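Novice: take this sequence and fold it.
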Amino acid sequence: MVAGSPTTAVVTSWVRDAAAAPSMHNAQPWLFRYESEGGLLTLRMDPTRTMPITDPSTRGLHLGCGAALFNLRVAAAHAGWEARVRARPEKVAPEVLALVTFEPVAERDAVAGLHRAIALRRTSRTPFSGETVPEPVLEGLRGAATAEGARLDFADDWRVQELLDAVWDAEQSERFAPGVREEIARWTAGREGTEFEGIPSSSLGPRRYDGRAPVRTFPGHDARRDREGAVFEWAPCLAVLGSRRDRPHDWLAAGQAMERVLLQATLDGLSTSLNSQALEWPELRWLMRDPRSATAYPQMLLRFGYGPAVPATPRRPVEEILTVE
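Specialist: The predicted structure follows:
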């Protein structure tokens, strides 16, 4: 082990925190390898967890892995270390997303204060109350995105309807695309082997009986009679996270920005949910962009509000995602 590098036990705890990040349908598409002699941690995509139909470019996969990378940075900072990240390094295998080394620091990075939120953050598919999120809180979330090189644009009433229209169009496209539905069904409740991955029944939330909040339906589950309906918000608080460019490097950065926003929102007492449905269709993705925004490429639709506590989704054992050499 290089003098001054973190121990395997410490890095293992950081990777466990990293794996608490959200990912598309909770597929958890990340793998880590720690070279204890050199103090190098490698983040790579897990090729068995790609979604060739709904995420052929792996943009969504990069967002999830970026979120995991941000959690890793937070965990390291909380322990008094700086995670030095080389994202999408050249001259390495294409599945390698980042190389990370660690340096002890005298003063903790500001992101260390987000550590408590890692274990508390949830993706909520339940109705939120009608309580308005205060503008100072929204401004703080914008700042969180900006700090990671992204932009968070909150939608006014006019934009909310445009976003909802795009999500509705995506739902209709999905309804008539058997391949898409089969791929989504692979990662949702009801299939075998979902103990540590995917979206369990307990996290699906109720069916939307009324209201305007974008709530994703999942093949084979929305019509279940034992799944009760509920009225969702009529004036949802929606925002689009965007980036200036649209390369794999930018997707990874956008994932870090997304997680920084989500962790800050969690500390602010907000419930959050993510919706990528319209973004999975190239012809609809551009409808998600606000023409008044300085960002050209929408990456994720986020919903904020005040809602009930929800259970955590399952996570793969750290032994399954981390290799130590």
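Novice: all contacts plus neighbour counts: C-alpha atoms, from now on.
Specialist: Fine.
Novice: neighbours of residue 313, just the number please.
Specialist: By other C-alpha atoms under 10 Å, the residues close to residue 313 number 20.
Novice: and if you look at residue 53?
Specialist: Neighbour tally, residue 53, other C-alpha under 10 Å: 14.
Novice: just residue 9 next, same as before
Specialist: With other C-alpha under 10 Å as criterion, residue 9 counts 9.
Novice: so it sits in a helix?
Specialist: Yes: counting by DSSP: H, G, I helix; E, B strand; the rest coil, residue 9 is located in a helix.
Novice: quick one: contacts for it?
Specialist: With contacts defined as C-alpha atoms under 8 Å, 6 or more residues apart in numbering, residue 9 has no neighbours.
Novice: could you also give me the structure for this second sequence? I'd like to compare it with the first:
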Amino acid sequence: MSHSYPDQDTMRAALALAVRAPSVHNTQPWRWRVGDTTVHLYADDTRQLPHADPDGRDLLLSCGAALHHLQVAALGLGWETEVHRLPNPTDPQHLAAVEFHPATPTPEAERLARAIGQRHTDRRRFTSWEVPSTYVDAVVAASAATGVVVRDVDSARDRATLLRFFERAALEHAADSSYGAELARWSGRHAAAEGVPARNAVVADDPTTRVFASPTLPEAVIHDIDDTARMLLLCTSSDDRLSRLRAGEATSAVLLTATTRGLATCPLTEPLELPDIRAGIRSEILADFGYPQVIVRMGWAATSADQVPATPRRPLDDVVQPL
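Specialist: Take a look at the predicted model:
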């Protein structure tokens, strides 16, 4: 490859980091095609969840997170990216074409790239330590840079309302046998290179925690149960495919920025997967301003808690092919 395009080893390193992005049920619903001058991202609709994600919104969020991970990884390796989103109107699965230009990474860019390997979804309770407002401002700014607004759900009324919607979603899903069967297929002992392994799922009494199959991750031992985790609601002005893709990019930006500050995070989508509950969140918390796309729980993990194991990923050659 030329000096104006990453060599093969650099490209594989960037893609190996890109696929560390979080995805719904760790389905990893993406395909990458590497050309002579560009890398292309495609949605893998065969990995869409028909019961948890019937309209494919979570799939687009997942692919958007991987797209942003690629941008961060490439810059950390010395390559700035130019992204063309939804470049082919005749192929809805073609989500992005990415071009590369040599660049000198800043220290912050290098920190973000390192955060990809440090970030893990932590479904355990967080401590009562307050998250500094400057940290919240940093993640809000990171999301805004992608064009997505973050609403910090900080009032007691709005937090109670949001928790009520989480409880409603859990009850509806618990009564849906098809959803339960799908969740069982994508979690627990069946999870290998995909899905949520039992070791990454926790038995918890927190209504925001999705109930995966056969959880074995120990809950953090926290003596102060006054959880002051921040609940961040990412929302977009529209609800089209591009908005959902960008919301996935913003989710990645929020998670990685929080990780560079030492914070634990957990992206949450369960109440947004049910149209009536999502509409309720939009009405009661956003006052019909914007469309809620994802919720991020952010706070301090207990210092005594073990590190969350890394979730598995499919082999790179399974998701990357030449153009």
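Novice: got a TM-score for the two of them?
Specialist: Overlay of the two chains. TM-score (TM-score structural alignment, normalised by the length of structure 2): 0.90; 315 aligned residues with a C-alpha RMSD of 2.3 Å.
Novice: aligned to residue 245 of structure 2, what sits in structure 1?
Specialist: In structure 1, residue 245 of structure 2 lines up with residue 252, judged by TM-score structural alignment.
Novice: that match looks like it's in a helix, true?
Specialist: Yes: Residue 252 of structure 1: assigned to a helix according to three-state DSSP.
Novice: wait, it sits on residue 60?
Specialist: No: using C-alpha atoms under 8 Å, residue 252 of structure 1 makes no contact with residue 60, being 9.3 Å away.
Novice: so where do the helices sit in the stretch 201-323 of structure 2?
Specialist: With helices called from DSSP state H, counting those that start in this stretch, the stretch 201-323 of structure 2 shows them at 241-260, 275-284, 316-319.
Novice: if you count neighbours, what's buried in the shortest one?
Specialist: Right, the one you point to is helix 316-319 of structure 2. Neighbour counts over helix 316-319 of structure 2 (16 or more other C-alpha atoms under 10 Å) mark residue 319 as buried.
Novice: which residues of structure 1 does that helix align to?
Specialist: So helix 316-319 of structure 2 sits over residues 318-321 in structure 1, by TM-score structural alignment.
Novice: post-alignment, the matching stretch versus structure 2, mean distance?
Specialist: For stretch 318-321 of structure 1, the mean distance to aligned residues of structure 2 following superposition is 1.0 Å (mean C-alpha distance after the TM-score superposition for structure 1).
Novice: contact partners of that stretch?
Specialist: Residues outside stretch 318-321 of structure 1 that contact it (C-alpha under 8 Å, 6+ apart): 12, 15, 16, 19, 30, 31, 32.
Novice: make TSV out of those residues and add secondary structure and distance to residue 97 of structure 1.
Specialist: Below are these laid out as TSV (DSSP: H, G, I helix; E, B strand; the rest coil; distance: C-alpha to C-alpha, whole Å):
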residue	secondary structure	distance to residue 97 of structure 1
12	helix	19
15	helix	15
16	helix	18
19	coil	15
30	strand	9
31	strand	10
32	strand	10
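Novice: identify the residue nearest residue 302 of structure 1 in space, chain neighbours excluded?
Specialist: residue 274 (4.8 Å; C-alpha to C-alpha, 6 or more residues apart in numbering).
Novice: you'd agree residue 162 of structure 2 is in a strand?
Specialist: No: using three-state DSSP, the assignment for residue 162 of structure 2 is helix, not a strand.
Novice: excluding its backbone neighbours, what's nearest it?
Specialist: Residue 162 of structure 2 sits nearest to residue 281 (C-alpha to C-alpha, 6+ apart), 7.1 Å away.
Novice: quick one, strands of the stretch 51-200 of structure 2?
Specialist: 79-85, 94-102, 149-152, 187-188, 196-197 (DSSP state E, counting those that start in this stretch).
Novice: kindly compare burial across those strands and name the winner.
Specialist: Counting by mean count of other C-alpha atoms under 10 Å, strand 196-197 has the highest mean neighbour count of the strands of the stretch 51-200 of structure 2, with a mean of 27.
Novice: I'd like the distance from that strand to the chain centre, please.
Specialist: Strand 196-197 of structure 2 sits 15 Å away from the centroid of its parent chain (C-alpha atoms, centre = their mean, to the nearest Å).
Novice: need the helices for the stretch 51-200 of structure 2, in chain order.
Specialist: Using DSSP H, counting those that start in this stretch, helices in the stretch 51-200 of structure 2 cover 57-76, 107-118, 133-144, 156-174, 177-185.
Novice: residue 277 of structure 2: which of these is closest?
Specialist: Nearest of those to residue 277 of structure 2, taken as C-alpha to C-alpha: helix 156-174 at 6.4 Å.
Novice: what about the closest one, distance to the chain center?
Specialist: Its chain's C-alpha centre and that of helix 156-174 of structure 2 lie 20 Å apart, by C-alpha atoms, centre = their mean.
Novice: can you redo the helices of the stretch 201-323 of structure 2 as JSON lines with distance to residue 203 of structure 2?
Specialist: Converted to JSON lines, those look like this (distance: least, C-alpha to C-alpha, whole Å):
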{"stretch": "helix 241-260", "distance to residue 203 of structure 2": "23"}
{"stretch": "helix 275-284", "distance to residue 203 of structure 2": "24"}
{"stretch": "helix 316-319", "distance to residue 203 of structure 2": "31"}
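Novice: that concludes my questions; thank you for your assistance.
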